[in-house]
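A.B. asks: Model the structure of this input:
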Amino acid sequence: MLKIQKILLLYIVITAVVLDIAINKQSGIQLMYSYMRNYTGLDPLGPEDVLRSGNGIIFLETSNRTELPSLILCAIESAARVYHDRPIVFFLKELSEINSVKDERITRRRYPTLSAFRNIYFFPLKPEEIFKDTPLLHWYQNINPKQEPYLVNNYANGCRLALIWKYGGIYMDTDMISIQPIAHFNFLTAQSPELSNNAVFGLSSHHYFTWNAMEDFAENYNGSLWGNQGPHLFTRVLEKFCNISNYEGVEDVICGDISYLHPQSYYPFSFGSWRKYYETWDEFPSFNDSYALHIWNKMNEEHNTMVPGSKTLIEHLYQKHCPTTYETLARNENIYI
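C.D. replies: Sure thing, here's the model as predicted:
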C-alpha cells in the first residue's frame, strides 16, 4: 500500500510539472525544485542548487533589517513576474540559518506579498563563504568597521561581485523595478555616457570582468570615497577593455562578449531627477526602451514612499509591475509578519 502511495505521489508531481511547463512556460528543472519544496519532505535547496543554471536574479540586503520596505518587496515581486522562468534569490544578512523545509517556508511566510511566488527564494548572506577563493576574502577579514563610513554599501558592492563570480546571472539593487525581460546575457549598464553603474549587471560565472573587478576592488580600495568600489570601479575596469564614451541614439555598445547598455535601459531618469517618480503626471511615460527602472532610493533622504491613491508615477509602477504589493498596501494590510 505504501509503495502504491509513493508511486501515486510521484505521478501527481510529474503531471503537475508537465502541466505547469505547458501553461507557464517555466523551465522543468526550476519547477521540479518548486514542487519538491512544496510537496515533499526533502531537505531545502541551498543557493548553489537554485543558482546552478547560471540564470538567477540576485538581490542583497546587507543591513541589519529584515522588516523590508515596500519598494524592496516591489522590486523582488516585479522581477519574479518578469523573469517567471528564472529563480529570484534574495540574500539577507540578518536571516536566520535555514536548515529545513519548515525553516524556509516560515521565512517566506514573513513576506505575504512574495510567499505565493514559487520562483522566489530566501537565503542567509554568509560573507566567509561568498568571499572564499576570491581576491575579496583578505579585504573582508581585515577591514575595520569603525573606519568605514560606507561599510554597508561597500560590503554590498563586494558581495554582488563575489556572488556573480560564483554563480553567474543578474544582480539587481533592491530599488530596481523590472518592467520587461532583458535578452542580453553578459551586460553592464551606463548611468551616463561617461559612467558605468553596478546597480544592475549580468555576467556568466567566472567571467573575466568580474575577476578583474574584484582584483581592482581589493588593490585600489578606498572606503572613505563614495562610489569608488561601485560605479567608479566598474568604469575603471571597463575602460581597460573598450571605449565607453560614445552612444548613437539608444543603441548599445558591444565590447567583446559584453553589451554595454545605453542609460535608457535602466536609468531613464538621472539620479538628480529621482523626484519625478514621486510626482503626478498628465501622461505616464512608456519606458519602452527600459528593462527596469532605478528609483534612486539612496537619494530619497525625504523618505518619500508610494501612497495608494496619490496618482504619482511610482503608484502607477506599483499597480502595473508589483500589483500584489500594491493591493496589499491599498487594503492597509501587513507586508511583513
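A.B. asks: contacts and neighbour counts: CA atoms only from here.
C.D. replies: Fine.
A.B. asks: Tell me if I'm right that residue 74 and residue 325 touch.
C.D. replies: Yes. Using CA atoms under 8 Å, residue 74 makes contact with residue 325 at a distance of 6.2 Å.
A.B. asks: Overlap of the contact sets of the two?
C.D. replies: Shared contacts of residue 74 and residue 325, defined by CA atoms under 8 Å, 6 or more residues apart in numbering, are found at residue 318.
A.B. asks: for the helix ranked longest in the chain, which positions count as buried?
C.D. replies: As assigned by DSSP state H, the longest helix anywhere in the chain is helix 2-24. For helix 2-24, the neighbour count (16 or more other CA atoms under 10 Å) marks 13-14, 17-18, 21 as buried.
A.B. asks: Let's have those residues in TSV, adding distance to residue 81.
C.D. replies: As requested, the buried residues of helix 2-24 are arranged in TSV below (distance: CA to CA, whole Å):
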residue	distance to residue 81
13	23
14	24
17	19
18	20
21	15
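A.B. asks: which two from the residues you listed end up farthest apart in space?
C.D. replies: Taking CA to CA as the measure, the buried residues of helix 2-24 span a maximum distance of 12.3 Å, between 13 and 21.
A.B. asks: To compare with the earlier structure, here is another sequence to fold:
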Amino acid sequence: MKKAHTLLPCLSGFFFPSLQAVSGEQALAGERMFRMPSCLLKLTRVVLSHKPWALFTLIFVLVSFTYIKLYLGIWEDPESRVPTYGLSAEISCDHYVPSALNITRGPSPSAGNVFFVETSKQTAPSYLFSCSVESAARTHPASRVVVFMRGLAKKNTSLPKHWAFSLLSCFPNVEFRPLNLIELFSGTPLAQWYLWPLRHWEPYFFPVLSDACRIVLMWKFGGIYLDTDFIVLRNLQNLTNALGIQDHDVLNGAFLSFTPKHKFMELCMQDFVQDYNGWVWGHQGPELLTRVFKKWCHIRTIESMSCQGVRALAPEVVYPIPWQGWKKLFEAVSASEFHKLLQNTYAVHVWNKLSHKTKLEIPSQALLAQLYSQFCPATYAKMKQDSEQLSRRAV
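C.D. replies: Just a heads-up that it's a prediction; the model follows:
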C-alpha cells in the first residue's frame, strides 16, 4: 500500500491541479510543468504493472472527476450564465445621471458602508446587478457602496469595459474592489474552513462562499450587506442589528445590518464552522441564521420581534414578495396596488435564482419594470435603449 500513498498525490495533481496548493496564486506555472512529467511516469509504471489497486484507483479518480465537473456545471451560480444585453461600454453620466441629483458630495466617513459581494468570477454585470447597486447608491448618498468582485484583477486599477461599470462609476459613492478571500477570512474561524483544498469541489460552493463572506463582512466592518438581486426603495441605515424574515419561521441573510464585532455575528461564524454541511442547500445560509437566532432568543418559533438587541424584521420590510410568489414580479400592477404593496417596504428581493430566466418586457406595467423605472432610472434607461436597439436589429 506504500505505492498507493505516493500515487494519490500525483493523481490529484494531474486531475485536480488547483488542489496542489491552497490557491493558484501560491504555485508557479513553471513548477507544475516540471512536476507533471515525473507524475505521468509514475502513473504509467504503476498502471502497467497491472496491480488491481492501481487500476481501481485510476478508475475511481476518473469517475469522481467526471461526476464532480458535471455536478458543478449543473449547480454553478446562475447569474454567471445570464447573458447581458448591453450594446456599448460608453456611458454619458450627464445623460443617465442628471447633475440635478444630490450625489456630488460623496460619502461621509461617519456613515456605515453598504456592501455587495460577487463570489463568482463573472465581470459582466446584469441589469439587475446594476439596478441593485444604483438603487443602494441613490438611497444612501452619504454612505460608501462597496462592491466586492472576485473576478476583478487584484493589481489592475482599471475596471473591465462594460456598460454597468461605466454607469455605476457615475455615482461618487460607489466603489468596486477585488475580493481577496484569504485576506477577508483571516483572523476569523472561517480562515481554516476556506483553506481546505477540496472546498471548491462542493456542489453549492458559490452560495456557501457568499454566505461566508456576508457574515464575516458584518462582523469585521459592520454596516449593511445586500445580495445583488435587491432593489432598494429607501434608506436602510435605521435598521440596525437586524435581519429579515423571508417567510414563516425562516430568516434570510440576503439583507443584514449589524454594528462591527457584534456578538450575534460572532456566533454565526462559530456555527458556520462547528455545524458545517456544504452538501445541504441553505444549511450555511437561512438555516444557520434561523438556528442562531432561536438560540439567541431561546425560542422555538420566529416572529417579528426584537431580542437582546437583534431584530427579526417582518417579511414586508425586505421580503414583500415571498419566494413562492416570485412570478408576481412579472405581473402588471396598478399604481395604487404598487403603493399599497410596498408602503412598509425598504427593499425588494427579486429571488434571482428563480426569476432570472423570465423575460421582462421593457417598458411595461409589470411590478419589476416599475421598480426599475422608479428606483434605478439610469439602469432602466439603458435597458430601454438596448431593447429598442435590439428590436431595430431584429427587423
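A.B. asks: elements contacting the longest helix of the first structure?
C.D. replies: helix 28-39 (3 or more CA pairs under 8 Å, 6 or more residues apart in numbering; DSSP states H and E).
A.B. asks: which element follows the helix it packs on toward the C-terminus?
C.D. replies: helix 47-50 (DSSP states H and E).
A.B. asks: elements contacting that following helix?
C.D. replies: Short answer (3+ CA pairs under 8 Å, 6+ apart): helix 47-50 of the first structure packs on no helix or strand.
A.B. asks: what sits up against it?
C.D. replies: Outside helix 47-50 of the first structure, the residues that reach it (CA under 8 Å, 6+ apart) are 30, 33, 56, 87, 89, 123, 167.
A.B. asks: Most neighbours out of the residues you listed, which is it?
C.D. replies: Within the contacts of helix 47-50 of the first structure, residue 87 tops the neighbour count with 26 neighbours, counted by other CA atoms under 10 Å.
A.B. asks: now for that residue: what does it line up with in the second structure?
C.D. replies: Using TM-score structural alignment as the criterion, the counterpart of residue 87 of the first structure in the second structure is residue 144.
A.B. asks: residue contacts, residue 4 of the second structure?
C.D. replies: Applying CA under 8 Å, 6+ apart to residue 4 of the second structure gives the contacts 53-54.
A.B. asks: Mind telling me what it corresponds to in the first structure?
C.D. replies: For residue 4 of the second structure, no residue is aligned by TM-score structural alignment.
A.B. asks: quick check, residue 4 of the second structure in a helix?
C.D. replies: Yes. Counting by DSSP: H, G, I helix; E, B strand; the rest coil, residue 4 of the second structure is located in a helix.
A.B. asks: any idea how far residue 14 of the second structure is from it?
C.D. replies: 15 Å (CA to CA, to the nearest Å).
A.B. asks: Over to residue 121 of the second structure?
C.D. replies: Distance, residue 121 of the second structure to residue 14 of the second structure, using CA to CA: 24 Å.
A.B. asks: Also residue 160 of the second structure?
C.D. replies: Distance from residue 160 of the second structure to residue 14 of the second structure, by CA to CA: 33 Å.
A.B. asks: and what of residue 67 of the second structure?
C.D. replies: 16 Å.
A.B. asks: Looking at the two, which is more packed in?
C.D. replies: Legend: neighbour count by other CA under 10 Å for residue 67 of the second structure and residue 14, higher for residue 14 (18 against 12).
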